[in-house]
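Undergrad: generate a structure from the sequence data that follows.
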Amino acid sequence: MEREAGYIKRAKDLDVYRHAYGVSLDVHKATLVFPKNNTRWLTKCGDPARRSVPIWLKDLPNRPIPGPICAFISMAMGSCSEVETWISYAFDLGYITHAQRDEWLQSYVHIYGMLVNLRKKLK
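TA: So this is what the prediction gives:
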């Protein structure tokens, strides 16, 4: 992680960003093939799942440490929890397999933990 005068220079250099980006890309690709007739699903689940954690983390550069940056990390943690709920919906509706659900949930639990640790380090 690059820091310059109390700022994170590049969010994409954070391990948590790279991990979250990869998982959210997988989720995004999967939601593209969900049934088109279920527009409520696409609005309620597909969009939040697609824009989840990396969206909050991309805003970290040029944020003072620790102040506002911890708020962005907290928002990313909330996004993790939201996506976990939508992953469960996707499984219960038969859109993803049991294995896919377990893999994604495990990934988001890991991302959440990484965010908790990052926030602790920055406080």
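
Undergrad: all contacts plus neighbour counts: C-alpha atoms, from now on.
TA: OK.

Undergrad: distance of the residue most central in space within the chain from H98?
TA: The centroid of the chain falls nearest to V53 when counting by CA atoms, centre = their mean (2.4 Å). Per CA to CA, to the nearest Å, V53 is found 23 Å from H98.

Undergrad: can you check K121 too?
TA: From K121 across to H98, the span is 35 Å (CA to CA).

Undergrad: one more: R51?
TA: Distance, R51 to H98, using CA to CA: 23 Å.

Undergrad: can you give me the helices in this structure?
TA: Ranges of helices in the chain, per DSSP state H, are 15-31, 39-41, 47-57, 67-92, 98-122.

Undergrad: to compare against the first, here's the next sequence to fold:
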Amino acid sequence: MGDIKSHKDLLVYQKALDFVVAIYKETEVFPESEKFGLIVQLRRAAVSIPSNIAEGAARQGIKEYIHFLYIALGSLSEIETQLEIAYRLRFITDIDNLSKEYLHIKRMLLKLITTLKNKQ
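TA: Predicted coordinates:
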């Protein structure tokens, strides 16, 4: 993991922040009726990803860090489901780019978890 001094140096954290922005932009066009439904669920789950990466990095040990990375992974899975629902409801017409980003972040999280497990 080289010259990583904080969670802010992790590419997965930076990608997760970009993903939050993409989710916020995508949900801006959702119907008003979803203001307290899918919009808030998608946004909260998206914000949870970089937040849990940061919280895990601030914890005492590797075991705790991994635990928070799994929580971030869970939030990512929530987003996958919620995007599929939004797509089926035709709130979004193209989920390909978001799906690519989702999969990229998922692979990065799994790689970081594996790396940390190997350090235990």
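
Undergrad: sorry, back to before: which residues does the aligned residue in structure 2 for the residue nearest to the centre of structure 1 contact?
TA: In structure 2, V53 of structure 1 lines up with I49, judged by TM-score structural alignment. Residues in contact with I49 of structure 2 (CA atoms under 8 Å, 6 or more residues apart in numbering) are A16, I71, A72, L73, S75, L76.

Undergrad: need the nearest residue in space to the first one, chain neighbours excluded.
TA: For A16 of structure 2, the nearest residue in space outside its immediate sequence neighbours is P50; the separation is 5.4 Å by CA to CA, 6 or more residues apart in numbering.

Undergrad: from memory that neighbour sits against V21, does it?
TA: No. Applying CA atoms under 8 Å as the test, P50 of structure 2 and V21 come out as separate, 11.5 Å apart.

Undergrad: if you count what's nearby, which of these two comes out ahead?
TA: Set side by side, P50 of structure 2 and V21 show more neighbours around P50, with 24 against 15, by other CA atoms under 10 Å.

Undergrad: for T27 of structure 2, see how far away the more buried one is.
TA: Counting by CA to CA, the gap from P50 of structure 2 to T27 of structure 2 is 18 Å.

Undergrad: cool, L73 of structure 2 as well?
TA: Distance, L73 of structure 2 to T27 of structure 2, using CA to CA: 21 Å.

Undergrad: now swap in K119 of structure 2 and tell me
TA: K119 of structure 2 sits 39 Å away from T27 of structure 2, taking CA to CA as the criterion.

Undergrad: between these two, which one's more packed in?
TA: Between K119 of structure 2 and T27, counting by other CA under 10 Å, T27 is the more crowded of the two (21 against 8).

Undergrad: counterpart of that one over in structure 1?
TA: Using TM-score structural alignment, the equivalent of T27 of structure 2 in structure 1 is T31.

Undergrad: what's the neighbour count on the closest residue in space to its match that isn't next to it in sequence?
TA: Distances taken as CA to CA, 6+ apart put G46 closest to T31 of structure 1, at 5.7 Å, once the chain neighbours are dropped. Per other CA under 10 Å, the neighbour tally for G46 of structure 1 reads 23.

Undergrad: now check N117 of structure 1 against structure 2: what is it aligned to?
TA: Alignment note: N117 of structure 1 maps to K111 in structure 2; criterion TM-score structural alignment.
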